[in-house]
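>>> sequence first, predicted model second:
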Amino acid sequence: MGIGLTTLLLLAALTPLGYLAFRLGRGKALQTMASGISMHSRPQQYGWYSVVWMGLPALGVAIAAALLSVFGVIAPSRELVLIVSLVVAVLGLAQGLRAIRPEVRARNALDNVIRWLLLSAALISIITTVSIVLSIVFEAMRFFREVSVWEFVTGTVWSPGDTFLEAAGRGDEVGEGTSFFGSVPLFAGTFMVTAIAMATALPIGLLSAIFMSEYATRAQRGIAKPLLEILAGIPTVVYGFFAAITVTPIIVDIAAFFGLDASYSNILSPGIVMGIMIIPFISSLSDDVINSIPQSLREGAYALGTTHSETIKKVILPAALPGVISAFLLGVSRALGETMIVVMAAGVRPNLTWNPLEDMTTVTVNIVYSLTGDLAFDSPQTLSAFALGLVLFIVTLLLNLVSTYLVRRFKQKYD
């Protein structure tokens, strides 16, 4: 019996039991109140009180059995887990009905259960984040036992060996036995494509948000906003095709017109297309922030004789600055983690250059290539993916800290 079928059977059995527990608990409370005895809580709250007594112990048994199986302590059969859970549910239902008395504070008990459920959800998120960080840190430490941290952080050559390069189709680029793990070219490409993307997305997204919130009629907004947000739903592989097939030849032709030499795997093309992909994120968030600004600020500015454009420049944008900063850094985080567009349009060659018309690659692209090859998991080439991920995580964390500081620095409170 599969675990999915077991879960469905358990839920199918607990649903009618829960309904029965609610009816019996509520009925007992109504019967007690009908006899002239005052109850602390409402009848339906006693019904849900019985449901909690019935459901939580049964779910606890199922979760405990799953954890024991995952950690290899014991692997009870799924049929046994199902039977024991149902028996515990019936016993819990009986105990819940027996516990219903006039002095029982069912409302307070339900509030505590909800509070603990919400706390558990928050703890799951925190534990998941901590687990991700620890898994990256431990594997990165294995990599740094073989490669110097200083060499990794400051090195300007990334060529992790013939095997890895052959998997990427570039096995003839280095000699035998040479391995260099300098991450500077990878982060240079990452920051280059991010800068190009944000230089494209920020002005277009912010100006479109200003238009939709301050100038567009309701009909215009109803058409423009959904069309703009369609960009967020397009798969990144489609953007990659668009960058490689359409945007790149245009950039090459424009560069040739001005006498410049542009590679067909240049980093400018994926940067522009990535910026187009990020426009809806900045536009939607900025639009929401601008619309949340109190109308009294606009009216006060108009009363002082300012024009519409002056009000936007002097009042609306400064008030919306914290939200715009948040939208900008959300776009930066989105650009830092993008892989497919860069792979399809810019290639995989680590190249340290300031020229956006040359080919470059990013950290995430190399992480993919490190983890999808035929190398052993404990090889330096594979473990380098975790080191890159750790540094990228630190960079993203620093960006979030900077954004938090800037948002608090420019945040204004309006009565």
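That came through, no problem.
>>> switch to C-alpha atoms for all contacts and neighbour counts from now on
Fine.
>>> do you know how far the spatially closest residue to residue 380 that is not a sequence neighbour is from residue 364?
In space, and not counting its chain neighbours, residue 380 is closest to residue 143: 5.9 Å by Cα to Cα, 6 or more residues apart in numbering. Going from residue 143 to residue 364 by Cα to Cα, to the nearest Å gives 17 Å.
>>> that older thread, before we move on, which element is the residue nearest to residue 380 in?
Assigned by DSSP states H and E, residue 143 belongs to helix 106-144.
>>> could you list the buried residues of that helix?
Across helix 106-144, burial judged by 16 or more other Cα atoms under 10 Å covers 106-107, 109-110, 136-137, 139-144.
>>> same check on stretch 203-212?
For stretch 203-212, by 16+ other Cα under 10 Å, it's 204-212.
>>> which one of the buried residues of helix 106-144 is nearest to residue 384?
residue 143 (6.2 Å; Cα to Cα).
>>> in addition, the following structure is provided for comparison:
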Amino acid sequence: MIYYVILVISIGIVALVIARRRAALQIQGAVKQHSRPHYHGWWAFLLATVPAILLIIVWSIGSSIYVERRIDAQLPQQAADGPIASRSLALSLVGRLADALHRLDAETLANLPSSFEELRPKLAEKGVALAPDTQDYMIPIAVEANRTGDALQMTGGVLALLLSIAGAAYGIRSIQPRARARNNVERVVRWGLLASSMIAILTTIGIVLSMLFETFYFFSSVSPLDFFFGTVWDPRFAAAGATDSVGQFGLIPLLAGTLYIAFIALLVAVPIGLMSAVYMAEYASPHVRSIVKPALELLAGIPTIVYGIFALVTLGPFLRDLSAALTGGSPFIQAQSIFTAGFVMGIMLIPVVSSLSDDIITAVPRALRDGSLGLGATRSETIKRVVLPAALPGIVGAILLTASRAIGETMIVVLAAGVAARLTLNPFEAMTTITVKIVNQLTGDLEFNSPQTLVAFALGITLFAVTLLMNIVALYIVRKYREQYE
């Protein structure tokens, strides 16, 4: 469909040029123009492109649904009557096979073998590798799916081109001296801006609803009380085809590990980041600031996996050996521990606290500083009693934003803290977090409708609720203190 979109845009550009020239020729007339020529051109462009592109999008979605239903109807009885995951797997394999067949030339497609083992070498020549679960009966279904999809794609493309040409013709013919092209263009732009602003809201709603439905499905097999108040995490991964709910899904160890590691990370990131922000905003010369601030923000560009490798290879073994040397025997700090993960995560989050706090402190009005200094206060007293209280709402927001980032971190925890779900107050032992277990539960040969997999959605919605609560607290604090200092 991308080619049809390009053709539609090309038609719109031609309509824009023609409409603009035609409107420009009418300026010399006696009737005053309501809209400038470029508005007439853009109105013709919008008429030629927007309806056609919307048709292509809707047609593509509808065609995909239709083709998928056709594939489902052609599956053999043993596949169609199997469990949901098996039928979904069969549909997925047929879809991948259909995509792979698109890469073959016409001669190969004309003499397509009926056995997948014979077809595999031909696909390998094109650099395509398919799952070994692909069956022979899927080949004719994939061929038919491609044939149907290509026919639907061509039909939709032709209809979109006809609609584009009709819109361009209407836009050009409707050019009149008093035609309100400017109002029409601005109305379309306003609706486009509204749709853009709604994308984030609708995406959030979609994410929450998708997790909620699967979470309710999980709670139909596992008691919510056992999940939210359980202290043992032992899901006991079920093999493919099993749907039993054996195991214990206690949230408390995972939630405790998440908050514990995030707390240590904040203990490292907040003091260092806040003090560096105060220094750069209040004490550093412009030359020093131009060097130190970009250098500090370079830490934010390092991938989290690199921090995790540093903790696993360097910091963790160093702390373990150091503790062994201090005690003269067995180490009291494990290579993978809460402290190691929290410390490395805190180093990663220093630029977040520093950059946000620096911008907030710099935004404090200069008049407040001058008034304090004029009354005889020192620079340090001015910072402590005037600047920081005035910037407190923004600083609190920056800290809570940093906490949300720490709660959602995964790679550092996997490599630096391990995957052991346990309850402990010792920061030198291993623990794990909610995000790590979400990855673990969605990885492996599991049935998607088993509690061992669906628990990932319950963990996800719990993590979403925690971050939402933190954001609500941040908004409350910001509004409360903003009224005091504005």
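Alright, I've got the coordinates. Everything numeric here is computed off the predicted structure, so don't read it as measured data.
>>> make TSV out of the buried residues of stretch 203-212 of structure 1 and add distance to residue 149 of structure 1 and secondary structure.
TSV is the format used below for the buried residues of stretch 203-212 of structure 1 (distance: Cα to Cα, whole Å; DSSP: H, G, I helix; E, B strand; the rest coil):
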residue	distance to residue 149 of structure 1	secondary structure
204	40	helix
205	39	helix
206	40	helix
207	43	helix
208	44	helix
209	44	helix
210	46	helix
211	48	helix
212	49	helix
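>>> just these now: which is nearest residue 80 of structure 1?
Checking those against residue 80 of structure 1 by Cα to Cα gives residue 205 as the nearest, at 56.9 Å.
>>> ok, back up a step: reformat the buried residues of helix 106-144 of structure 1 as JSON lines; add distance to residue 87 of structure 1.
Output for the buried residues of helix 106-144 of structure 1, formatted as JSON lines (distance: Cα to Cα, whole Å):
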{"residue": "106", "distance to residue 87 of structure 1": "24"}
{"residue": "107", "distance to residue 87 of structure 1": "26"}
{"residue": "109", "distance to residue 87 of structure 1": "23"}
{"residue": "110", "distance to residue 87 of structure 1": "23"}
{"residue": "136", "distance to residue 87 of structure 1": "42"}
{"residue": "137", "distance to residue 87 of structure 1": "44"}
{"residue": "139", "distance to residue 87 of structure 1": "44"}
{"residue": "140", "distance to residue 87 of structure 1": "47"}
{"residue": "141", "distance to residue 87 of structure 1": "48"}
{"residue": "142", "distance to residue 87 of structure 1": "48"}
{"residue": "143", "distance to residue 87 of structure 1": "51"}
{"residue": "144", "distance to residue 87 of structure 1": "53"}
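>>> which position in structure 1 pairs with residue 300 of structure 2?
Taking TM-score structural alignment, the alignment pairs residue 300 of structure 2 with residue 232 from structure 1.
>>> from residue 278 of structure 1, how far off is that match?
7 Å.
>>> more neighbours, those two?
Just comparing residue 232 of structure 1 and residue 278: by other Cα atoms under 10 Å the higher neighbour count belongs to residue 278, 26 against 15.
>>> quick one: map the more buried one onto structure 2.
So, by TM-score structural alignment, residue 278 of structure 1 is matched to residue 349.
>>> cool, and residue 10 of structure 1?
Alignment note (TM-score structural alignment): residue 10 of structure 1 maps to residue 4 of structure 2.
>>> surely its match is in contact with residue 159?
No: Residue 4 of structure 2 lies out of contact with residue 159 (Cα atoms under 8 Å); the separation is 10.0 Å.
>>> which one's more surrounded, the two?
Shown here are residue 4 of structure 2 and residue 159; by other Cα under 10 Å, residue 4 has more neighbours (19 against 16).
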